[in-house]
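A.B. asks: Here is my input, please return the structure:
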Amino acid sequence: MLSNLLAILPLLLTLVLALWLRRTLVALGVGILSGALIIAHFDILQSASYLLEIGVKQFYSQDAWQWWHLNVLMAMLLLGSMTQLLARSGAVEQFGDWLYRRIRTGRQARIGVVLLGWLVFIDGIFSCLAVGHVCQPLSQRYGIRQTQLAYLVDSNASPLCSLLPFSSWGPYVMALLAGLSFLPVSALEAFIEVALSNFYAITTLGLSLIVAWFGVGFRPIEKALLSAEPVEPNLTPSQGNPWLLAIPMLTLLCASVGLTLWSGAQQVSSWDVSAWLAKADIGAAMRDACLLSTLVTLVLLMLSGRSIGKLLADLAHGVRMIAFAIAILLCTWMIGAVIQDLGVASLLASWAKLYLSPSLLVAGMFLLCAIMAFATGSSWGTFAIMIPIGGEIAHNMDASLLLPVLSAVMAGSVFGDHCSPISDTSVLSATSSGCLPHDHVVTQLPFALIGAGAALVGFQLVNLSVATLFVWCGVIGTALGLLALLIRFYPPWVSARSQTN
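C.D. replies: Here you go, the predicted structure:
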């Protein structure tokens, strides 16, 4: 019992400090250090050696470079540099001037953030970085709070990726599903079936649309506080150049999709797109797409008359701006390694086998995976552990509940990751949107709990063999009912109708 308590202690310290001190980096550091001390039996030298070892392993392990981590970091540096180039050169401001004729209200701007998130669907981290950075200046122009922007960015990143087989999540999850020898259908068919019953992800996307349309949940920024309040000039068609921003973004999107498919096609002799995606090198494609779009941005700005000295200063500023997010991401990876070595996730999974009742299997699996993902800050880590274990439990208890249990694993993992203060997507959504991770987590939590409540009802109804139509009626009704109650009784939740919609 004492060993179990010690294993969970670093997680508890990290989560409590993250919510109490509002300093995610400090909380992560304490969690990493305490975990290292426990693993090394409180030997200082061994703890230091262990920390050095897991730090190096994030980049080089088992005689091989860890290209996924390296590519993500390079993509972050390039995206941070590119967005600062666009912001400091006035490209975003010019795009806003051009957009003024087409987006005249806060509602249209919020919907635009959601739609951009849908367009940049290829990866959760990628979406959080790209959409947050690009939309931050525009959100200020139209009075969208930074916490609201972070919510819209985060809610249309991982939840969307978990539903799409052609995102970076698809091949990873399908590889895990393919490892289940008792799976009654192909891995792709199973992924689609699981996605169609991922009540949390689907509800979250729906809630983000409601928030974007009605503006509920966030007080509008007072006009006097807007840093870039749009004026009412007599705009001429020549004012505002959208291409300085549009061309780099289109390059980023097209290159991401094209390079992903190309990297997979090089490994497969057939014309099967799903096989291309399964073999694609998402990290390298993301890195190369960011590099290409950054180079395009530099060329466009040079042609527009910006000096090389200013461009270099913009690049340096971009690196400085993204350094904090990189530091937190590195700590997130390290604490993930500590958690794995402590065996926390396996401990929680073993408790499930002992205490889950067959009549509560699906809903219970959702809650268990939510706790694991919240504690670890990793949906992918929870997938890796709980898809095989959850599948095995369902297969032994009731084979007919296999796919619903796998849906619950996916949904619970996304929910836990979505509201965890140590999740990389939570942190990146906040930093790319210009707000503190703590503020983002706190303001997103009510929406996440609404989605979780609706999903919990849906999974329990599935466990009771209720017809699909009535299950979805229960999910939608629960979500709308909880949203209405929060708007009615929770004072900070006000509609944006007090300003022009």
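A.B. asks: make it CA atoms for all contacts and neighbour counts henceforth
C.D. replies: Noted.
A.B. asks: Need the three-state assignment for Ser227.
C.D. replies: Assigned with DSSP: H, G, I helix; E, B strand; the rest coil, Ser227 falls in the coil class.
A.B. asks: burial measure for it, as a count.
C.D. replies: Burial of Ser227 is recorded as 12 neighbouring residues (other Cα atoms under 10 Å).
A.B. asks: Now do the contacts for it.
C.D. replies: 140-141 (Cα atoms under 8 Å, 6 or more residues apart in numbering).
A.B. asks: Please apply the same query to Trp333.
C.D. replies: Per Cα under 8 Å, 6+ apart, neighbours of Trp333: Gln58.
A.B. asks: Can you tell me how far it is from His69?
C.D. replies: Look at Trp333 and His69: by Cα to Cα, to the nearest Å, they are 9 Å apart.
A.B. asks: Common neighbours of those two, please.
C.D. replies: Shared contacts of Trp333 and His69, defined by Cα under 8 Å, 6+ apart, are found at Gln58.
A.B. asks: measure Ser263 to Gly283 for me?
C.D. replies: In terms of Cα to Cα, Ser263 sits 10 Å off from Gly283.
A.B. asks: Show me where the stretch 1-150 of the chain has its helices.
C.D. replies: Using DSSP state H, counting those that start in this stretch, the helices of the stretch 1-150 of the chain run over 2-21, 24-39, 44-57, 67-88, 91-99, 106-119, 124-141, 146-155.
A.B. asks: ranking those helices by burial, who's on top?
C.D. replies: helix 146-155 (a mean of 29; mean count of other Cα atoms under 10 Å).
A.B. asks: Other residues contacting that helix?
C.D. replies: Under Cα under 8 Å, 6+ apart, the answer for helix 146-155 is 110, 113-114, 117, 127-128, 131-132, 135-136, 139-140, 204-205, 208, 212, 218, 418, 425-426, 429-430, 432-435, 439-440, 443-444.
A.B. asks: and the residue lying closest to Ser407 once chain neighbours are set aside, how many residues sit next to it?
C.D. replies: Excluding the flanking residues, the one nearest Ser407 by Cα to Cα, 6 or more residues apart in numbering is Val194, at 4.6 Å. Val194 has 23 neighbouring residues, counting by other Cα under 10 Å.
A.B. asks: next one: Leu164
C.D. replies: 17.
A.B. asks: how much space between Asp314 and Val296?
C.D. replies: According to Cα to Cα, Asp314 and Val296 sit 15 Å apart.
A.B. asks: show me the contacts for the spatially closest residue to Ile32 that is not a sequence neighbour.
C.D. replies: Closest residue to Ile32 apart from its sequence neighbours, by Cα to Cα, 6+ apart: Ile335 at 5.3 Å. In this structure, Ile335 makes contact with 28, 31-32, judged by Cα under 8 Å, 6+ apart.
A.B. asks: To compare with the earlier structure, here is another sequence to fold:
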Amino acid sequence: METFGLLSLIPVIVILVFALITKDTFISLFLGVASGFIIVAHGHPLTAFNGFLDGLYTVMKDHNTAWVLILCGLFGSLVMLMQESGGVLGFSNLTHKVLKTRKASLIGTWILGIIVFVDDYLNSLAVAAAVRDITDKHKVSREMLAYIVNSTGVTVCAIVPISTWSAFMSAQMEKAHMTEGFSPATAYVHAIPFMFYAWLAVLIVPLFCLKIIPLFGPMKKAEERALKKGQVFSEASKAALVEIPDEEKKFANIPCRAFNFLVPMLVVAALTIITEDILIGLFAAIGVCFVMYLPQRLMTVQKFFDNVMNGLVDMFPTLVIIVLSYVLIEVNNQLGLVDFVVKVALNTVNPALLPVTIFIVIGLLSFASGSFWGLAAIAFPIVGPLASALGVNNFLCAGALVSAIAFGGHICMYSDTVILASASTQTTNAEYFRTSAPLVMIPFGLAAILYLALGLIL
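C.D. replies: Model (predicted):
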């Protein structure tokens, strides 16, 4: 495969620049993808267009793409059903009895995000659907809500040994011979204490919520807008919304029961744990909604399936962005972005600096490429032999690598988790990145210091 060296960084730079200028995720992603294929085609427009079509076909034929698109579409249908049944409003009314203050609503969102640890996709989609009504009433900006939701998504899944993340990452540790004679699951547990970024990213959230650490930058302005003007949406996010429904007026004379929200969500969580496939949980939950809602006369059969289709329609912009982000990963592969950065950064490193180098380089690469589990599959076989050859603690290096991947999932605006967290909180990816990035750099910097210190000590 032809390598393009520093030119492979151009699409990422284009995306970041235009995201900050336009605050539009689609335009930024499209221009980044276009610049990547133009580079691969050596400047020939027609060849670049054909390359884009080939990349799009490759992405659409991949079973992982189909899995994610079906998952997101089904979750859109499930949320629509729960909303139209009054279940979401019923759960929100229930939480009002517990979360009576603004700070309580923020901390409650954080706790709920930790509880939903089974899967990062489930976390991103479910938590915001459960709490956004109550956070709106307490004038919490949607940007802040998105930050809290995504801070308890990939990061919590990384440090919990019974999540989809742990299952995948422990398998990568075994393939890279980093288990030190333990079983993959036990080896992963040994690496969890060294996942400094994931721990710090989760634990810093309540410090912001309780104002122990004051907010700053764009997030501070977003919260001031929500508090002083009552505008929980930014202008960019509000413009992207088709409609902001008034739930209370809609269900004024209809009983809103919390169990119409809780039961389907518990079905999703339980079957995801049992079957290790969230799709099965989603299909089952939609079936449970059919069995529950029709006898209560909350909707007719026709209305039920209309809601299923309307939920799919609502998720369509999100699905387009997911496909485009996967096409970006494809063109990054053609540019040799991962190979270029990893070979340059890791092959000449000092043993004491290996953990911090792994964290910073793989973290920035994860952020730049939008590739996470794929990047882990590439990086573990490189990091494992390096750690062994240099005599560096395997669990420390594995913890640094998983932390780095979690960092990318936390802040990369075209990552699937950020896309889903933004969709569920009804803010744009670009707004999420603009407001959350300064806050995320605090745990990133602290984690880098810890990896440097332990690398020198161990």
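A.B. asks: TM value for the aligned chains?
C.D. replies: With the length set by TM-score structural alignment, normalised by the length of structure 2, the two chains reach a TM-score of 0.86; 430 aligned residues with a Cα RMSD of 2.8 Å.
A.B. asks: can you list the helices of the stretch 1-150 of structure 1 in a markdown table and add distance to Gly381 of structure 1?
C.D. replies: Listed next are the helices of the stretch 1-150 of structure 1 as a markdown table, based on distance: least, Cα to Cα, whole Å:
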| stretch | distance to Gly381 of structure 1 |
| --- | --- |
| helix 2-21 | 15 |
| helix 24-39 | 17 |
| helix 44-57 | 16 |
| helix 67-88 | 15 |
| helix 91-99 | 37 |
| helix 106-119 | 24 |
| helix 124-141 | 14 |
| helix 146-155 | 19 |
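A.B. asks: To Trp243 of structure 1, which of those helices lies closest?
C.D. replies: Closest to Trp243 of structure 1 of the helices of the stretch 1-150 of structure 1, according to Cα to Cα: helix 91-99, at 7.6 Å.
A.B. asks: neighbouring contacts of the closest one?
C.D. replies: Counting by Cα under 8 Å, 6+ apart, 86-87, 134, 137-138, 141, 239-246 sit against helix 91-99 of structure 1.
A.B. asks: Specify which member of the residues you listed is nearest to Leu164 of structure 1.
C.D. replies: Val134 (23.3 Å).
A.B. asks: what lines up against the closest one once you look at structure 2?
C.D. replies: Superposed on structure 2 with TM-score structural alignment, Val134 of structure 1 falls opposite Ala130.
A.B. asks: Can you tell me the closest non-neighbouring residue to Met80 of structure 2?
C.D. replies: Gly311 (5.2 Å).
A.B. asks: tell me the contacts of that neighbour?
C.D. replies: With Cα under 8 Å, 6+ apart, Gly311 of structure 2 has these contacts: 73-81.
A.B. asks: SS state for it?
C.D. replies: Per three-state DSSP, Gly311 of structure 2 ends up helix.
A.B. asks: Quick check, Ala195 of structure 1 in contact with Cys161.
C.D. replies: No - judged on Cα atoms under 8 Å, Ala195 of structure 1 makes no contact with Cys161 at a distance of 10.1 Å.
A.B. asks: any idea how far the match of Val134 of structure 1 is from Ala48 of structure 2?
C.D. replies: Looking at Ala130 of structure 2 against Ala48 of structure 2, where the rule is Cα to Cα, the gap reads 43 Å.
A.B. asks: Next, work out how far apart the closest residue to Cys135 of structure 1 other than its chain neighbours and Gly90 of structure 1 are.
C.D. replies: Nearest non-adjacent residue to Cys135 of structure 1, counting by Cα to Cα, 6+ apart: Val113, 6.8 Å away. For Val113 of structure 1, the distance to Gly90 of structure 1 (Cα to Cα) stands at 20 Å.
A.B. asks: And Tyr293 of structure 2, what's its match in structure 1?
C.D. replies: Match for Tyr293 of structure 2 (TM-score structural alignment): Leu301.
A.B. asks: ok, that match to Asn396 of structure 1 distance?
C.D. replies: Distance, Leu301 of structure 1 to Asn396 of structure 1, using Cα to Cα: 61 Å.
A.B. asks: Ala479 of structure 1 now?
C.D. replies: Computed as Cα to Cα, the Ala479 of structure 1 to Asn396 of structure 1 distance reads 32 Å.
A.B. asks: neighbour count winner among these two?
C.D. replies: Neighbours per residue (other Cα under 10 Å) separate Ala479 of structure 1 from Asn396, with Ala479 holding more: 24 against 10.
A.B. asks: By how much does stretch 434-442 of structure 2 deviate from structure 1 on average?
C.D. replies: Compared with structure 1 after the fit, stretch 434-442 of structure 2 shows a mean deviation of 1.7 Å (mean Cα distance after the TM-score superposition for structure 1).
A.B. asks: correction: stretch 316-328 of structure 2
C.D. replies: Counting by mean Cα distance after the TM-score superposition for structure 1, stretch 316-328 of structure 2 comes out at 0.9 Å.
A.B. asks: re earlier: which of the contacts of helix 91-99 of structure 1 lies closest to Ala190 of structure 1?
C.D. replies: Using Cα to Cα, the contacts of helix 91-99 of structure 1 come closest to Ala190 of structure 1 at Val134, 35.2 Å.
A.B. asks: ok, that closest one - contacts?
C.D. replies: Per Cα under 8 Å, 6+ apart, neighbours of Val134 of structure 1: 83, 92.
A.B. asks: cool, and Leu354 of structure 2?
C.D. replies: Contacts of Leu354 of structure 2 by Cα under 8 Å, 6+ apart are 346, 387, 392, 397, 455.
A.B. asks: Out of the residues you listed, who's the most crowded?
C.D. replies: Ranking the contacts of Leu354 of structure 2 using other Cα under 10 Å puts Cys397 first, with 28 neighbours.
A.B. asks: aligned partner of His410 of structure 2 in structure 1?
C.D. replies: So, by TM-score structural alignment, His410 of structure 2 is matched to His418.
A.B. asks: tell me the contacts of the closest residue to that match other than its chain neighbours?
C.D. replies: Excluding the flanking residues, the one nearest His418 of structure 1 by Cα to Cα, 6+ apart is Ser426, at 6.4 Å. The contact partners of Ser426 of structure 1, by Cα under 8 Å, 6+ apart, come to 154, 417-420, 437, 440-441.
A.B. asks: can you pick the most crowded of the residues you listed?
C.D. replies: Asp154 (34 neighbours).
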